[in-house]
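**Q** got a sequence here, can you build the structure:
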Amino acid sequence: MSIPRATARLQLHKDFNFDQAAETVPYYAALGASHIYASPILTARSGSTHGYDIVDPTRINPELGGEEGLRRFVARIRAAGMGLILDIVPNHMGVGPENPWWQHVLEWGEGSPYARWFDIDWRPTDETLQGKVMAPFLGKPYGDVLAAGEIALQFDRTRGKFFAAYYSHRFPIAPVDYAGILRAAGSDRLIDAIATFEEGRDAHGTSGNITQQNADIGFGLLREAGLAEEGRAAFDAPPAAPDARPPPATPPRHRPPPAPSPRASGR
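**A** Below you'll find the predicted structure:
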């Protein structure tokens, strides 16, 4: 590895991808830069302009051109006699429906094989929150949201799963609680019951056991969550996204389906 003499920092996003960045390489080489210093290139939240809200560290961001685009970019850099420095994000991930590991934790709680990856306090001093994830996703107090009908029950026929939906957010419900949901069908208390069943109890304005120190709170809503130091070794061989693996026929309370083998999805 050569020692950088001077670097040119490039901010990659869907409107400035690998191929477009490659076109700038001769210019920076002529200026005397020895290395291109690129922003994070792993799959981030759709439309991310910075790349720090990674939701899948097993794939090169398709919005940037994917692996093939990266190969072309690297070839152009090497042809110019330059090196490439990559910015990485080892301490946090973007959360939401695009992050299958986060969704798996919300669905199965601390029984999820991904639970130890996130910096979640599963045993807070508030006993009502033990074993739960409390995070700020609601734009106003829970009672007001419930009364306004802003939380809706959804069933994904393709995946065979129930979700509690709040605008663009979809919170998975543990399959072991489906029977309770079906028994409450048609009841005015159904949505409140769903919120009680969920591992991720949502809050307004405060973040409970996901604190300001280990989460990125923007406009009162959770956008990113910190990764736990002790769980970071898992990134050496991260398993595939768990989305397609069905649960066992009669799972005990909060016991998730077996963790997929590393890179089993072939993505």
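**Q** make it CA atoms for all contacts and neighbour counts henceforth
**A** OK.
**Q** hang on, residue 194 packs against residue 179?
**A** No: Residue 194 lies out of contact with residue 179 (C-alpha atoms under 8 Å); the separation is 11.2 Å.
**Q** which strand or helix spans the closest residue to residue 155 other than its chain neighbours?
**A** Nearest residue to residue 155, sequence neighbours excluded (C-alpha to C-alpha, 6 or more residues apart in numbering): residue 162, at 4.5 Å. Using DSSP states H and E, the element containing residue 162 is strand 161-166.
**Q** following that strand in sequence, what is the next regular element?
**A** Per DSSP H and E, the first helix or strand lying C-terminal to strand 161-166 is strand 169-172.
**Q** same for the longest helix anywhere in the chain, what does it pack against?
**A** Counting by DSSP state H, the longest helix found in the chain is helix 66-79. On a contact count with 3 or more C-alpha pairs under 8 Å, 6 or more residues apart in numbering; DSSP states H and E, helix 66-79 meets helix 18-22, strand 54-60, strand 83-86.
**Q** here's the other one to compare against:
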Amino acid sequence: MSDHVLVEQADGVLTLTLNRPEKKNALSAAMYASLGAAVARADDDDAVRCILLRAAGDSFCAGNDLADFVAVGGAESDGAAAPAAVAAFSFLRVLATARTPIVAAVQGRAVGIGLTMLLHCDLVHLAEDALLSAPFVDLGLVPEAASTLTLPARIGHVRAFSMFVLGETVSAEEAHAWGLANTVVSVDELDAFARASAAQVAARAPGAVAITKALMRDADALAERVDVEGRHFLERLRSPEAQQAFEQLLRRRR
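**A** Model (predicted):
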């Protein structure tokens, strides 16, 4: 497991903590691999009745690690995806087909995958300072995690298009009003509230919960869309538009 993903299990809840606060919890290939393995293992472990996804520091997730984007985009294509891309899309597929209910606790920025992974969570709790965005087009990319299905279904086409194409940032209150979250609480209350929420899920009849979740979503359709988006995403990573956007972003950061 990656040191940047902390794993603890107690009382039927598997807690996964993104632990790279110095990088705003941007996801690396190793983190994707750790998260994917943990979610897959939870589906095969009867002792796990709920997954709690949370993050250390002042941000939930700043998106994908930019260095991995640059490395994948700059690599010569021989028809095979780079290891970083394989790890990322393997996690997205596991997430889209997960049978175990997932509760998320989100503070600060949730960017790109930081937002799209929430669309596969069954309960989402936001801190008052949460800001959600999916600026894929700004980077010359396309959405991932089957979000071209899930986000329009959740908030409607025009709002989803604005988030994807115009890079609109959505506040916690807006996200709650649009149906992207169950609750908005103070930053200080978030962790305890989310842990209590996960415990409530874990206390329910696990068989009934699993069947209810399965009936509420089309896992096959989600997995298929993850694959289709993934092919376009890899093509875009190698495009001149994306490479130019990465260079500009790196210059601003320097």
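**Q** TM-score for the pair, please.
**A** Here the superposed chains carry a TM-score of 0.30, computed using TM-score structural alignment, normalised by the length of structure 2; 130 aligned residues with a C-alpha RMSD of 6.0 Å.
**Q** who touches the longest helix of structure 1?
**A** Identification of contacts with helix 66-79 of structure 1 by C-alpha atoms under 8 Å, 6 or more residues apart in numbering yields 18, 19, 21, 22, 25, 36, 59, 60, 61, 83, 84.
**Q** at 6 Å what do you get?
**A** 18, 22, 60 (C-alpha atoms under 6 Å, 6 or more residues apart in numbering).
**Q** who wins for most neighbours among these?
**A** Highest neighbour count within the contacts of helix 66-79 of structure 1, by other C-alpha atoms under 10 Å: residue 18, with 25 neighbours.
**Q** how near is that residue to residue 9 of structure 1?
**A** From residue 18 of structure 1 across to residue 9 of structure 1, the span is 13 Å (C-alpha to C-alpha, to the nearest Å).
**Q** please apply the same query to residue 143 of structure 1.
**A** For residue 143 of structure 1 relative to residue 9 of structure 1 (C-alpha to C-alpha), the value is 47 Å.
**Q** ok, those two, which is more surrounded?
**A** A direct count of neighbours by other C-alpha under 10 Å for residue 143 of structure 1 and residue 9 places residue 9 higher, at 15 against 9.
**Q** close enough to count as contact, that one and residue 37?
**A** Yes: if you go by C-alpha atoms under 6 Å, residue 9 of structure 1 and residue 37 touch, sitting 4.6 Å apart.
**Q** sorry, back to before: just the contacts of helix 66-79 of structure 1 now: which is nearest residue 154 of structure 1?
**A** Nearest to residue 154 of structure 1 out of these is residue 60 (C-alpha to C-alpha; 31.0 Å).
**Q** the residue nearest to that closest one when sequence neighbours are not counted: neighbouring residues, count only.
**A** Once flanking residues are discounted, residue 60 of structure 1 sits nearest to residue 42: 4.5 Å by C-alpha to C-alpha, 6+ apart. Number of residues near residue 42 of structure 1 (other C-alpha under 10 Å) recorded here: 25.
**Q** wait, residue 42 of structure 1 touches residue 57, no?
**A** Yes: counting by C-alpha under 6 Å, residue 42 of structure 1 touches residue 57, with 5.5 Å between them.
**Q** wait, the residue nearest to residue 155 of structure 1 sits on residue 170?
**A** No: assessed by C-alpha under 6 Å, residue 162 of structure 1 is found out of contact with residue 170, at 9.4 Å.
**Q** got the buried residues for the helix or strand where residue 146 of structure 1 lies?
**A** Here residue 146 of structure 1 sits within helix 142-147, counting by DSSP H and E. For helix 142-147 of structure 1, burial by neighbour count (16 or more other C-alpha atoms under 10 Å) applies to 142, 146.
**Q** packing partners of it?
**A** Packing contacts for helix 142-147 of structure 1, counted by 3 or more C-alpha pairs under 6 Å, 6 or more residues apart in numbering; DSSP states H and E, involve no helix or strand.
**Q** ok, 10 Å please
**A** When contacts are defined as 3 or more C-alpha pairs under 10 Å, 6 or more residues apart in numbering; DSSP states H and E, helix 142-147 of structure 1 sits against strand 151-156, helix 190-197, strand 200-204.
**Q** quick check: buried residues in the second one?
**A** The reference is to helix 190-197 of structure 1. Buried residues in helix 190-197 of structure 1 (16+ other C-alpha under 10 Å): 190, 191, 194, 195, 197.
**Q** between strand 151-156 and it, find me the angle.
**A** Orientation of helix 190-197 of structure 1 against strand 151-156 (axes from the mean of the first three to the mean of the last three C-alpha atoms, to 10 degrees) gives an angle of 80 degrees.
**Q** what about the residue nearest to residue 86 of structure 1 when sequence neighbours are not counted, neighbour count?
**A** Counting by C-alpha to C-alpha, 6+ apart, residue 38 is the residue found nearest to residue 86 of structure 1 once chain neighbours are left out, at 5.1 Å. Using other C-alpha under 10 Å, residue 38 of structure 1 has 19 neighbouring residues.
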